[in-house]
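Visitor: sequence and predicted structure, then a few things I'm wondering about:
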Amino acid sequence: MKEGHDGSGVGLYLSGLEGPFAAHEGRPVLSGIFTDAGRKRLDALMKERGFRPVHSLEIRKTDPPAGTPRRGMYLAQVYEPAPAWEELSAAHRAASLVETRVAIREAGEEKRDMMAFSFWPGVVMIKEVGDPLTIGRWLDLDRSDLHARRILCQGRQNTNYAINLYACHPFFIEGVCTMTNGENTAFVPIREYLQTRGIPGYMGYQSDSEVFAHILHFTLRRLGLPLEAYKHVITPLRGAELAEHPDSATLTRLQTVCRRMIIDGPNCVIGVTPEGTMFMVQDRKKLRPGVVGGKPGIYAFSSEICGLDAAIPDRDPALDFQPMHLDTAYVRPDCQEVTVCSQLKALPPRP
């Protein structure tokens, strides 16, 4: 096992999948790592729940790189739900997927034969310990059947707690995914509050950064608010900024209801919403770097400008944007431009 520093692990979130997975749009995809015995238990569990496998990508490797444990198979499998699935509402379908993922995770805890990172249409997640480039080459992650339009990648393992693949960024729940650079010093009270909400999937917390995904989920899914409200939940306005805001009364109520989810950084959060909007926000301390840049058709969010230089060298650097503590910078799914929303502006209508 490697220490929790840069280059100590890799976590990948892929959505907007191309290749064979694109032919199964709308069907849920399970991502995880399974031993042979765990795969048999998975098959039985999924059959019992009415999910039939229709396409799978299995990556089996021997002789892992130094520092990488021997795991079994890395699996991304598409399922056809039972016919009754069509009669369920969107909310009930989403709840069923979350509950199934949690059930697989919990069933695998004791024997450590099953790890489930995501179970959602059009999403694949891969996590492992080791040097990111070494792991990427070892798993042949440049294969054509893993091409994706949206990618989140973080290249280290957990820095503050025991190393555990569930603690590896990015974190996913019900179409929402985030990763973080920083230290969430308000982790314990936020975790305790989220765990009292009675929402399946608000569990685990092997990393203090996982709560950022759950707060975003709570904002979008439970409160029904737009992405621009996320900053008002985690870093609410104060004093004259709040009093003079065009939505002052609404934001005051929101701050009262969500006060237990206010963060205390430093934190830079990059994430993706269920419809495919990628964004970046900073907390008030603004002690972690972050920059957005690119050109129509391809944009990147990075902790450092050198990351943009490596990913999109032919962009116009003069258009790069580094969000400040009041900003939400995002790129919509059409990937045509960077939009910046200030907390001082009026909130858009509910989606």
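Guide: In hand now; what should we look at?
Visitor: contacts and neighbour counts: CA atoms only from here.
Guide: Fine.
Visitor: quick check: residue 171 touching residue 177?
Guide: Yes: Residue 171 lies in contact with residue 177 (CA atoms under 8 Å); the separation is 5.4 Å.
Visitor: can you pull the residues that touch both of the two?
Guide: Contact criterion CA atoms under 8 Å, 6 or more residues apart in numbering; residues shared by residue 171 and residue 177: residue 213.
Visitor: helices of the stretch 201-350 of the chain, residue ranges please.
Guide: In the stretch 201-350 of the chain, the helices defined using DSSP state H, counting those that start in this stretch lie at 210-217, 230-234, 239-243, 248-257, 305-311.
Visitor: which residue sits closest to residue 27, ignoring its sequence neighbours?
Guide: Spatial nearest neighbour of residue 27, chain neighbours left out: residue 121 (5.1 Å); criterion: CA to CA, 6 or more residues apart in numbering.
Visitor: ditto for residue 119
Guide: Sequence neighbours aside, residue 30 is the residue nearest to residue 119 in space, at 4.3 Å (criterion: CA to CA, 6+ apart).
Visitor: pretty sure the one you found sits in a helix.
Guide: No: if the criterion is DSSP: H, G, I helix; E, B strand; the rest coil, then residue 30 is strand and not within a helix.
Visitor: separation between it and residue 39?
Guide: According to CA to CA, to the nearest Å, residue 30 and residue 39 sit 12 Å apart.
Visitor: in terms of neighbours, single out the busier of these two.
Guide: Between residue 30 and residue 39, counting by other CA atoms under 10 Å, residue 30 is the more crowded of the two (25 against 17).
Visitor: remind me, longest strand of this protein?
Guide: Counting residues, the longest strand found in the chain (DSSP state E) is strand 6-17.
Visitor: for burial, what's the neighbour tally of residue 325?
Guide: By the criterion of other CA under 10 Å, residue 325 has 17 neighbours.
Visitor: strands of the stretch 101-250 of the chain, start to end?
Guide: 114-121, 123-129, 148-156, 171-173, 176-182 (DSSP state E, counting those that start in this stretch).
Visitor: adding mean neighbour count, write those out as TSV.
Guide: Below are the strands of the stretch 101-250 of the chain laid out as TSV (neighbours: other CA atoms under 10 Å):
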stretch	mean neighbour count
strand 114-121	26
strand 123-129	26
strand 148-156	20
strand 171-173	25
strand 176-182	23
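Visitor: could those strands be laid out in JSON lines, adding distance to residue 26?
Guide: Converted to JSON lines, the strands of the stretch 101-250 of the chain look like this (distance: least, CA to CA, whole Å):
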{"stretch": "strand 114-121", "distance to residue 26": "5"}
{"stretch": "strand 123-129", "distance to residue 26": "10"}
{"stretch": "strand 148-156", "distance to residue 26": "15"}
{"stretch": "strand 171-173", "distance to residue 26": "17"}
{"stretch": "strand 176-182", "distance to residue 26": "16"}
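Visitor: ok, which of those strands comes nearest residue 285?
Guide: Among the strands of the stretch 101-250 of the chain, strand 176-182 comes nearest to residue 285, with 10.6 Å by CA to CA.
Visitor: comparison target below:
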Amino acid sequence: MCRLFALTSRDPVSPMLAIDALNVMKEGHDGSGVGLYLSGLGGPFEDLKEYPVLSGIFTDAGLRRLSEYMTEKGFSSKYSVMFKPDTEPPVGTPKRGTYASIAYELPPEWKDLDKDDLGERLVKTRLELRAEGEQTGDIMVFSFWPDTIMIKEVGDPMAIGEYLQLGREEIHARHILAQGRQNTNYAINLYACHPFFIEGIGTMTNGENTAFIPIKEYLQSRGVTGYQGYQSDSEVFTHIAHFTTKKLGLDISAYKHVITPMNDDEMKDHQDREFLSSLKKACRKLIIDGPNCVIGCLENGTMFMAQDRKKLRPGVVGGNPELGMYAFSSEICGLNAAIPDRDKSQDFQPMHLDTAIVGPDCREVVKCSQKDPLLLQR
């Protein structure tokens, strides 16, 4: 198994808080890699939230080609954070080039696009750069979206954190997803490393998605830009969250109704039974077969945890509203390491009908049951 840790805070914090929590849970993951999703950025990115940020790893030749490509498309660099390690990488970590996060001003003709059209163009740009990089090996791109940075690497999370100096203030963030394991079901590939991301939504998963093929095929049939790649069977969880909220217009509390719908007996007295029954039939190919624990973050900073009916992957949520900080963790020890000063009696472990949600105000854990009335997207 792997281990997950997510942190949401009213104020920007160091990604090393999440790395430290993964390190505490080290017996539960193999130390083969780390992936980070950062949003609600602080530091120099605080005043650049309307500019999309391109995150990835580039050789010198890759940076030159990136510059040529973006200039040709009409993008201009607004601010960049470049880090090229000058020390030898940890054991098992390849020596690469520059880890970069670059905020771009949009091409002039893009500035009047509506949100949906702009989002689709940003996704297409990311996918074009990824395809270019897969041919040459000079470019790896993990995200291209406002107020978002993604970092991925092979190796022990703590060693990688120190190697890449992930405590730097310029990448502090309010919302952090961190997973402490490389992909081990398929070939090692940074595109298979959690978390995964599309249009402001990031998720990561502890488990095994045995229903991967029918889910992937259904998503690919939706005609949505970005529903592709799938180097990992867990990437579909991100796309289902995107489909639920952005295409179906439902609140994230409805995510469970898509991936693990109630049986007929459970929903017989539900006030939205007719809708839920239709949703279950329409999205039957998105039903998962676990065990899986999913932690994710939405574009507005809302963080959530959900599990399948088997409930065979651990997960706990807790925090301190006075500190304005909550954590989602695979194990209590990770939560204790990050937020020791909290009311532990308020920790919540979601059961098979539950979704745990913490809003960007970091005031409380909202406990949503599939038995509750449905909400439109908030």
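Guide: Sure, I can see it. Bear in mind the structure is a predicted one, so any value in this text is a computation, not a measurement.
Visitor: hmm, back to that, which of the helices of the stretch 201-350 of structure 1 sits most buried?
Guide: Mean neighbours per residue, mean count of other CA atoms under 10 Å, is largest over these for helix 210-217, with a mean of 25.
Visitor: what is the corresponding segment of structure 2 for that one?
Guide: Helix 210-217 of structure 1 lines up with residues 235-242 of structure 2 when matched by TM-score structural alignment.
Visitor: quick one: that stretch to structure 1 mean distance?
Guide: Once superposed with structure 1, the aligned residues differ from stretch 235-242 of structure 2 by a mean of 0.4 Å; criterion: mean CA distance after the TM-score superposition for structure 1.
Visitor: does the residue nearest to residue 119 of structure 1 touch residue 118 like I think?
Guide: Yes: proximity of residue 30 of structure 1 to residue 118 meets the contact threshold set by CA under 8 Å, at 5.8 Å.
Visitor: quickly list what's touching both of these two.
Guide: When contacts are counted by CA under 8 Å, 6+ apart, the set common to residue 30 of structure 1 and residue 118 consists of 101, 124.
Visitor: burial check on residue 374 of structure 2, number of neighbours?
Guide: By other CA under 10 Å, the residues close to residue 374 of structure 2 number 20.
Visitor: look up how far residue 324 of structure 2 lies from the counterpart of residue 338 of structure 1 in structure 2.
Guide: In structure 2, residue 338 of structure 1 lines up with residue 365, judged by TM-score structural alignment. Distance, residue 365 of structure 2 to residue 324 of structure 2, using CA to CA: 12 Å.
Visitor: average distance between the longest helix belonging to structure 1 and structure 2?
Guide: Criterion DSSP state H: the longest helix present in structure 1 is helix 90-109. Following superposition, helix 90-109 of structure 1 is found to deviate from structure 2 by 0.7 Å on average (mean CA distance after the TM-score superposition for structure 1).
Visitor: residues of that helix that come out buried?
Guide: For helix 90-109 of structure 1, the neighbour count (16 or more other CA atoms under 10 Å) marks 94-102, 104-105, 107-108 as buried.
Visitor: name the SS class of residue 54 of structure 1, please.
Guide: Assignment for residue 54 of structure 1 (three-state DSSP): strand.
Visitor: got the contact list for it?
Guide: Residue 54 of structure 1 neighbours (CA under 8 Å, 6+ apart): 77-80.
Visitor: residue in structure 2 paired with it?
Guide: Checking TM-score structural alignment: residue 54 of structure 1 goes with residue 78.
Visitor: give me the neighbour count for the residue mapped onto residue 45 of structure 1 from structure 2.
Guide: Aligning on TM-score structural alignment places residue 45 of structure 1 opposite residue 69 in structure 2. Around residue 69 of structure 2 there are 15 other residues, counting by other CA under 10 Å.
Visitor: shouldn't residue 69 of structure 2 be within a helix?
Guide: Yes: according to three-state DSSP, residue 69 of structure 2 belongs to a helix.
Visitor: ok, it to residue 75 of structure 2 distance?
Guide: Distance from residue 69 of structure 2 to residue 75 of structure 2, by CA to CA: 9 Å.
Visitor: tell me the SS of the closest residue to residue 327 of structure 2 other than its chain neighbours?
Guide: The shortest distance from residue 327 of structure 2 to any non-neighbouring residue, by CA to CA, 6+ apart, is to residue 7 (4.4 Å). Secondary structure, three-state DSSP: residue 7 of structure 2 is strand.
Visitor: so what's residue 7 of structure 2 up against?
Guide: By CA under 8 Å, 6+ apart, the contact list for residue 7 of structure 2 reads 18, 174-177, 325-328.
Visitor: distance to residue 44 of structure 2 added to those, as CSV?
Guide: Shown next, in CSV, are these (distance: CA to CA, whole Å):
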residue, distance to residue 44 of structure 2
18, 21
174, 14
175, 16
176, 17
177, 20
325, 22
326, 24
327, 25
328, 27
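Visitor: quick one: map residue 309 of structure 2 onto structure 1.
Guide: So, by TM-score structural alignment, residue 309 of structure 2 is matched to residue 284.
Visitor: please apply the same query to residue 136 of structure 2.
Guide: So, by TM-score structural alignment, residue 136 of structure 2 is matched to residue 111.
Visitor: what's the spacing between that match and residue 42 of structure 1?
Guide: To residue 42 of structure 1, residue 111 of structure 1 is 13 Å away according to CA to CA.
Visitor: likewise for residue 206 of structure 1?
Guide: The gap separating residue 206 of structure 1 from residue 42 of structure 1 is 23 Å, by CA to CA.
Visitor: neighbours around the closest residue to residue 202 of structure 1 other than its chain neighbours, how many?
Guide: What sits nearest to residue 202 of structure 1 in space, not counting adjacent residues and going by CA to CA, 6+ apart, is residue 195, at 5.9 Å. Residue 195 of structure 1 has 16 neighbouring residues, counting by other CA under 10 Å.
Visitor: thought residue 195 of structure 1 was touching residue 201?
Guide: No: contact criterion CA under 8 Å: residue 195 of structure 1 and residue 201 do not qualify, at 9.3 Å.
Visitor: can you count the residues close to residue 13 of structure 2?
Guide: Residue 13 of structure 2: 22 surrounding residues under other CA under 10 Å.
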